[in-house]
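S.K.: dropping the sequence and predicted coords here.
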Amino acid sequence: MTDFLPLAYPWIKALHVMAVLSWMAGLFYLPRLFVYHAERGHLGQEPVQSFRIMEDKLLRLIMNPAMIVTWIAGLALVLTPGIVDWTMIWPWTKAAGVLGMTWFHMWLAGQRKALLLGQGLSGRRYRMMNEVPTLLMVLIVLSVIVKF
């Protein structure tokens, strides 16, 4: 398999980038949907039902598959000989950022369930949490590009 990875490297890297873009789009958008859901949820009208459907489909059909492909392609890149120098700091900071991003994804999934039960956070709190993926993205991109 290690003979295959160097040959497939550009394709795996392209797949990884596409999956990351899809995952990040969901990580940016789902908390925004939660803001609207939290602020209009007490109305019990049609917009709330629409938010529930959008939240569910975004998480199940886009974010979950994108996260899985991101992880699989990312691990394939890590296993490609000569790509990662583990004596440097950047792979560790990137790994920490990816673990943080995964935690945030799982937190969002839990918040979707809480909102369904009427136990979600305030719109203001969701607005604040919406900054988490941006901070993690900055850490990951700087780690990979600058390789500090």
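M.R.: In hand now; what should we look at? Numbering: from 1, shown residues only.

S.K.: every contact and neighbour count from this point should use C-alpha atoms.
M.R.: Noted.

S.K.: please enumerate the strands of this protein.
M.R.: Assigned by DSSP state E, the chain shows no strands.

S.K.: where along it do the helices fall?
M.R.: Ranges of helices in the chain, per DSSP state H, are 4-40, 46-57, 64-79, 90-116, 123-129, 132-146.

S.K.: in CSV: those helices, plus mean neighbour count.
M.R.: Output for the helices of the chain, formatted as CSV (neighbours: other C-alpha atoms under 10 Å):
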stretch, mean neighbour count
helix 4-40, 18
helix 46-57, 15
helix 64-79, 18
helix 90-116, 17
helix 123-129, 16
helix 132-146, 15
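
S.K.: OK, contacts around residue 74?
M.R.: Contacts of residue 74 were listed using C-alpha atoms under 8 Å, 6 or more residues apart in numbering, and they are 13, 16.

S.K.: A further structure is provided below for comparison with the first:
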Amino acid sequence: MTLLWLKALHVFFMIAWMAGIFYLPRLFVYHAATKEQVVRDQLKVMERRLWLFITPFAFLTLGFGIAAIYVYGADWLKASGWMHVKLLLVSLFYVYHFYLWHLMKRFARDENTHSPKFYRFLNEAPVLALLAIVVLAILKPF
């Protein structure tokens, strides 16, 4: 029963984290497109609050995922090749998360150098990584 709770909480916090991590670059699209300082200032507040809201979800996702792996055991982890690929992709999401923080800090200083098109790509590309993670977790292909 403990493992099921760990997995349920892991998935719940992952969904909450992904909702925010996909919305933050969308705010960047709007931020990069606007010329009005009042709008920029409002977007800065929204971006900061969203990042602070979703960051605990990122750490809770990680904590419950590690706890589930611990319960499964080292032998299971060694035998689960799919999990190694999943963990690599997940680690890229953490890099992505903190790259968004870096971009948010640049917006906060009015130092953005990227176009709205760049942020659209940044917003949409990680969807494929998430699809790969879900496929690996459900199908366990190797």
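M.R.: Structure received. In this text the structure is predicted, and so the values were computed from the model without any measurement.

S.K.: how far does stretch 131-145 of the first structure sit from its chain's centre?
M.R.: 11 Å (C-alpha atoms, centre = their mean, to the nearest Å).

S.K.: would you check the span in the second structure matched by it?
M.R.: Residues 124-138 of the second structure are where stretch 131-145 of the first structure aligns, with TM-score structural alignment as the criterion.

S.K.: residues making contact with that stretch?
M.R.: Contacts of stretch 124-138 of the second structure (C-alpha under 8 Å, 6+ apart): 22, 82-83, 85-86, 89-90, 93.

S.K.: greatest separation within the residues you listed: which pair is it?
M.R.: Taking C-alpha to C-alpha, the two most distant members of the contacts of stretch 124-138 of the second structure are 22 and 82; they sit 24.5 Å apart.

S.K.: aligned partner of residue 7 of the second structure in the first structure?
M.R.: In the first structure, residue 7 of the second structure lands on residue 13 (TM-score structural alignment).

S.K.: how near is that match to residue 73 of the first structure?
M.R.: 7 Å (C-alpha to C-alpha, to the nearest Å).

S.K.: could you do residue 123 of the first structure as well?
M.R.: 34 Å.

S.K.: same check on residue 44 of the first structure?
M.R.: 41 Å.

S.K.: likewise residue 79 of the first structure?
M.R.: 10 Å.
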